[in-house]
Structure formats: C-alpha cells, structure tokens
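Trainee: output the structure for:
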Amino acid sequence: MKSIKAITFDLWDTVINDDSDEPIRKEMGLRTKREERHFLVWQAVNEISPLPLEKVKSAYEDINTEFNQVWHDEFVTWTVSQRLNRVLLKLNIQLPDQSFDDTVEALESLEVDLPPRPIEGAHEALAEISKEFPLAVVSDTINTPGKGLRAWLEKHDLKQYFRVFAFSDEVGRSKPHRDIFACALDGLGARFEDAVHIGDREHNDIRGAHALGMRAILFTATRDADAENTTADAVCKSYAQLPAILNQLN
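Mentor: The predicted model follows:
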C-alpha cells in the first residue's frame, strides 16, 4: 500500500456541523434557514409584484428539486445567483439589478453571519494532521459559495490548516467529478493514488475518490446515513479516532 502524500477534506458534516446553527436561530426567535431563504426571495419579489409567500416558496422548492437532480446526476452545483434566476423565471418576475444582487448576497451570507459550529475535535485533529500531511478542502457549495466557506474557516481559525481550496462553484464541477479532486491535488502536487479523501457521503466522497484511485474514509460524527453499506477503506466516528486511522492507512 502506498504511503499517504496528501489528504483532502469535505466540509459539510465533515468539518462543519451542518445545521448546528438551527437551534441558535430558534433560540433567537429567527426563522429556520429554509424559511429565511423563502422570505428573502419573497421580500425582493414583493417590491415588484405582490405575490403570496406560498407561491414563492413553491417556486423556490421546485428549483431546489431541480438543483439536487443536476447536482447528483451531472455533478454541477448551480450558484446562488443561477438558482435565484431560475426561481424568478418560474415566477415570471425580473428584479432590478441592485435588488437581485442584494438578495444573492443575503442568501449567500446566511451561514456566515450566523454560522454553524465546527464538529467537535476538528481544530485539534487538523492542527495535528496538518503537521504531517498537506491538506486541501474539496467541497460542494450548496447554499454558501466558496468565498463564504473561506470566511467560515477563517472565522473558526481553521483555514490555516489547509493549503488548497477546491469549491464546486469555483471549479465548475462537484463531487464525484474528477475535476474537483484534481484541482485540489494538483495544488498540493500529489497524485490520486497517493491521496486520501475524507467525507460523509458514499456517492460523492467515497465512490468519487475510489473511482480515481484514491483511498477514502467515511466520516460519521454527525451524519452516518451511509455507514451501513459503505465501501470506504475506513469509517471514522470522531476526530479523536482520525490520526490513528490515518496511521493505519499509511
């Protein structure tokens, strides 16, 4: 077995505890993130043409369904701007440029202004692992773009541990497509067969990495939906286990 020359990390439910911000929002009396996204689009639309919130919500969710299909089947994540354009087209509404830009900015910054937490132990483990291996981020961008995820990492003092960042909105392809993994590993100067990818999704992370000759670790600290039938080289239940698992693979 080849020694490890580089490690790539997914972010959502691998470094970021997805939706850990929802209890905070509830405590503050705020809408859920999904409700807030509906509201932000409705608010902008309502200035042009008053429509029921339910109609905007329905259009938004229809486009969300299309987004998920394209993400899964074509390995592309539409940007927030592209998604909003599709919602507006469905509603037959055209926003003024400034209103459109403001709405995109509000949607993109939702998880940066009131951020979810890092997964427990991430800081300590990444600090230790980054001393031995060069690390890169390989992350699909769903609601928060790459610039927002960089800001999140900076805010939580985690950006320092990664040398390269490959985000699907910037690369133009999402996992499991070759291009997004290649972008990260080219930046690290490593070959697929010398790298390990860590993520929580079998389809995107594990099979995507394996198809390229990488090894893969399924991370299940906050999401274990794929644990039962995984083809991963190892399953990691917490950051406390990760250094030992990497040593075994190495």
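Trainee: drop to CA atoms for contacts and neighbour counts, all remaining ones
Mentor: Will do.
Trainee: isn't Trp42 up against Leu53?
Mentor: Yes. Using CA atoms under 8 Å, Trp42 makes contact with Leu53 at a distance of 6.0 Å.
Trainee: neighbour count winner among those two?
Mentor: Trp42 (22 against 15; other CA atoms under 10 Å).
Trainee: and the more buried one, what element?
Mentor: With secondary structure defined by DSSP states H and E, Trp42 is part of helix 33-46.
Trainee: so what touches that helix?
Mentor: Residues outside helix 33-46 that contact it (CA atoms under 8 Å, 6 or more residues apart in numbering) are 22, 51, 53, 56-57, 60, 84, 93, 95, 99-100, 103, 106-107, 110.
Trainee: okay, buried residues for it please.
Mentor: Lys33, Arg37, His38, Phe39, Leu40, Val41, Trp42, Gln43, Ala44, Val45, Asn46 (16 or more other CA atoms under 10 Å).
Trainee: and this one, please, so the two structures can be compared:
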Amino acid sequence: MRLLEATEKYQHISFDLWLTLIKSNPEYKVRRNQLFKDFFEINQPIETVAAAIRKFDVLTNSINEKVTKNFDTSEIYCLILDHLGVAVDSYSRQQLTDFYEQTDALLMQYKPLLLQDSLPNFLKQLVDEGKTLNILSNTAFIKGSSLRKIIEHYQLTSYFAFQVYSDEVGFSKPGTQIYDYAYSHIQQIGNIQKHEVLHVGDNKVSDYDGALAYGFGAYLLTQETIYESKLQSLQNHRSA
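Mentor: You can find the predicted model right below:
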C-alpha cells in the first residue's frame, strides 16, 4: 500500500525526519569531517577521521536504540577523539560547544536536501484533508535546534503541530518514553486515540516496531519504495 493510501484511516500522522523527509547533503559530511580534523588538530589522514566519525555515528545510534536514551553531541565528540588517540581532557566543554557552532554554520551552508521535491505539496494535501502532523526524530551529531532551522528553511514548519527531537527530551525511539511524550502532545491537539495515529519512518526498529509496540499504526519506508510512496501516490491521487 502506498503512503497516501495508508494515511486515509488515520487522523494524525507522525513523521521521522532523516531519510523520511530529508537526506544529508553529501558535501556537508565531507566538509564536516575536515573541520573535525582541523579544529581538533588531529594528526591522522582524513580517511581515518571520517571512518571514526562514521563508526561512532552508527554505534551511538545503535546504543540509543537499545537503551532508548540519548547521547549528547559532545559525548560523541569525546568518543571519537579518544578513539583517534586525542586526549579528551585537553579540550574544554566550551571548545566542544564552539565546534558544534561551527558545524551548525556549515550545516546552514550545505543544508540537508528534501527527500522528494513534491514533499511540501504532499504535506499540504494531508493538512488540507484535516489531518494533523508532527516530527518525531532521533538525533546524533545534529541537534534539534539545528533541524528546526532546516524545517523552517524549506517552509515546512507550519505543517507540523509540533516537533520532537531526542536530544531535547533525553530519550530515543523505539522507547516508550519518547512515543509517550509525542502522544501527550497529540492529545493536546484533540481527542485522538493511539490507533488513529500513524508513524512513518525508514527505520524498522525505531519507527516501525517502536510505533506498533506503543499502539500507533506504522508505515515503513524503504529505499525501493520511498519515492513511489511520496511522489507516485500523490500523482495517482490527483489523477483519480
């Protein structure tokens, strides 16, 4: 079943963010890796630095899924630095904050891309049909405060009743706590039951299994169907 069809029986639609609404700008990661090497004066090849960043991106995400809490961005920096043989004690918390601010500026220069150009129209159609929407996203290197600016840049903010990011609430999908936090906000919108909420995402553990376990409906996007789900469903609906 295509995504647009799947939303028909639901009153509220919850969306994951990465690889559901947006995707990374490949230029950003290249420049972010170089910035990490330069800022922390790492005397190792950029390939080694990039591999370490990737390693702890995947690892901390996996741990977050297991324990359903949230690694602070600075904690991830420290893990990478230690892995690369850099003394963590040689950098203050303020320096770690300064580095994040530089990565945030870089993110604004090389912004994530919409997963599909038709996304704004797709969200508008859902809202026009009387559905309410939210974003529910785990975070790692990029904080919710930065992601809100990306959503605003693409003029999508008005479509969402609220946005929830794991770094802001301290826990992650697929845990009950973050779904419960989102549902408490959904109930403030109106008398919406759990079975009337559909969560949409690309991660089977966090988005699909987690939503179903909580009592929401779930729709799993895959690389094979993601564009069809968003673009062709919209086109087919309009031509019907």
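Trainee: now the longest helix seen in the first structure and helix 33-46, what's the angle there?
Mentor: Secondary structure of the first structure per DSSP state H: the longest helix is helix 53-74. For helix 53-74 of the first structure against helix 33-46, the angle by axes from the mean of the first three to the mean of the last three CA atoms, to 10 degrees is 120 degrees.
Trainee: helices or strands next to helix 53-74 of the first structure in the packing?
Mentor: If contacts are counted by 3 or more CA pairs under 8 Å, 6 or more residues apart in numbering; DSSP states H and E, helix 53-74 of the first structure sits against helix 33-46, helix 80-91.
Trainee: closest one to Lys2 of the first structure among those?
Mentor: Across these, Lys2 of the first structure has its closest neighbour in helix 80-91 (39.8 Å, CA to CA).
Trainee: orientation of the closest one relative to helix 33-46 in degrees?
Mentor: Helix 80-91 of the first structure runs at 60 degrees relative to helix 33-46, counting by the same axes, to 10 degrees.
Trainee: who are the packing partners of helix 80-91 of the first structure?
Mentor: helix 53-74, helix 97-108.
Trainee: name the residues that touch it?
Mentor: Contacts for helix 80-91 of the first structure (CA under 8 Å, 6+ apart): 41, 56, 59-60, 63-64, 67, 94, 104, 107-108, 142-145.
Trainee: and of the residues you listed, the nearest to Arg223 of the first structure?
Mentor: Among the contacts of helix 80-91 of the first structure, and counting by CA to CA, the member closest to Arg223 of the first structure is Ile142, at 16.9 Å.
Trainee: the equivalent of Asn85 of the first structure over in the second structure and Tyr28 of the second structure, how far apart?
Mentor: Using TM-score structural alignment, the equivalent of Asn85 of the first structure in the second structure is Cys78. Using CA to CA, to the nearest Å, we find Cys78 of the second structure at a distance of 21 Å from Tyr28 of the second structure.
Trainee: how about His153 of the second structure?
Mentor: Distance from His153 of the second structure to Tyr28 of the second structure, by CA to CA: 16 Å.
Trainee: and if you look at Phe171 of the second structure?
Mentor: Counting by CA to CA - Phe171 of the second structure and Tyr28 of the second structure are separated by 26 Å.
Trainee: tell me which of the two has more neighbours.
Mentor: Using other CA under 10 Å, the more surrounded residue of Phe171 of the second structure and Tyr28 is Phe171, with 24 against 18.
Trainee: next one: the host helix or strand of Ala244 of the first structure to chain centre, how far?
Mentor: Using DSSP H and E, Ala244 of the first structure sits in helix 242-249. Offset of helix 242-249 of the first structure from its chain centre (CA atoms, centre = their mean, to the nearest Å): 24 Å.
Trainee: and that helix, what's buried?
Mentor: By neighbour count on 16+ other CA under 10 Å, the buried set for helix 242-249 of the first structure is Leu242, Leu246, Leu249.
Trainee: same check, this time on stretch 109-117 of the second structure
Mentor: Going by neighbour count (16+ other CA under 10 Å), the buried part of stretch 109-117 of the second structure is Tyr110, Lys111, Pro112, Leu113, Leu114, Leu115, Gln116.
Trainee: repeat that for stretch 74-88 of the first structure.
Mentor: For stretch 74-88 of the first structure, the neighbour count (16+ other CA under 10 Å) marks 75-81, 83-88 as buried.
Trainee: excluding its backbone neighbours, what's nearest Gln193 of the second structure?
Mentor: Closest residue to Gln193 of the second structure apart from its sequence neighbours, by CA to CA, 6 or more residues apart in numbering: Gln187 at 7.9 Å.
Trainee: likewise for His156 of the first structure?
Mentor: Computed as CA to CA, 6+ apart, the closest residue to His156 of the first structure that is not its neighbour in sequence is Pro118, at 7.5 Å.
Trainee: from Val80 of the first structure, how far out is the one you found?
Mentor: 23 Å.
Trainee: next: Val196 of the first structure.
Mentor: In this view, Val196 of the first structure and Val80 of the first structure are 30 Å apart by CA to CA.
Trainee: likewise Ser130 of the first structure?
Mentor: To Val80 of the first structure, Ser130 of the first structure is 32 Å away according to CA to CA.
Trainee: give the equivalent position in the first structure for Gln34 of the second structure.
Mentor: Alignment note (TM-score structural alignment): Gln34 of the second structure maps to Phe39 of the first structure.
Trainee: now do Gln163 of the second structure
Mentor: Alignment note (TM-score structural alignment): Gln163 of the second structure maps to Phe165 of the first structure.
Trainee: residues contacting its match?
Mentor: Contacts of Phe165 of the first structure were listed using CA under 8 Å, 6+ apart, and they are Ala136, Val137, Val138, Ala184.
Trainee: try 6 Å
Mentor: If you count contacts by CA atoms under 6 Å, 6 or more residues apart in numbering, Phe165 of the first structure has them with Ala136, Val137.
Trainee: part of a strand, is it?
Mentor: Yes. Assessed with DSSP: H, G, I helix; E, B strand; the rest coil, Phe165 of the first structure lies in a strand.
Trainee: burial check on Pro134 of the first structure, number of neighbours?
Mentor: By the criterion of other CA under 10 Å, Pro134 of the first structure has 21 neighbours.
Trainee: do His210 of the first structure as well
Mentor: By other CA under 10 Å, the residues close to His210 of the first structure number 19.
Trainee: next one: Glu193 of the first structure
Mentor: Residues contacting Glu193 of the first structure under the criterion other CA under 10 Å number 18.
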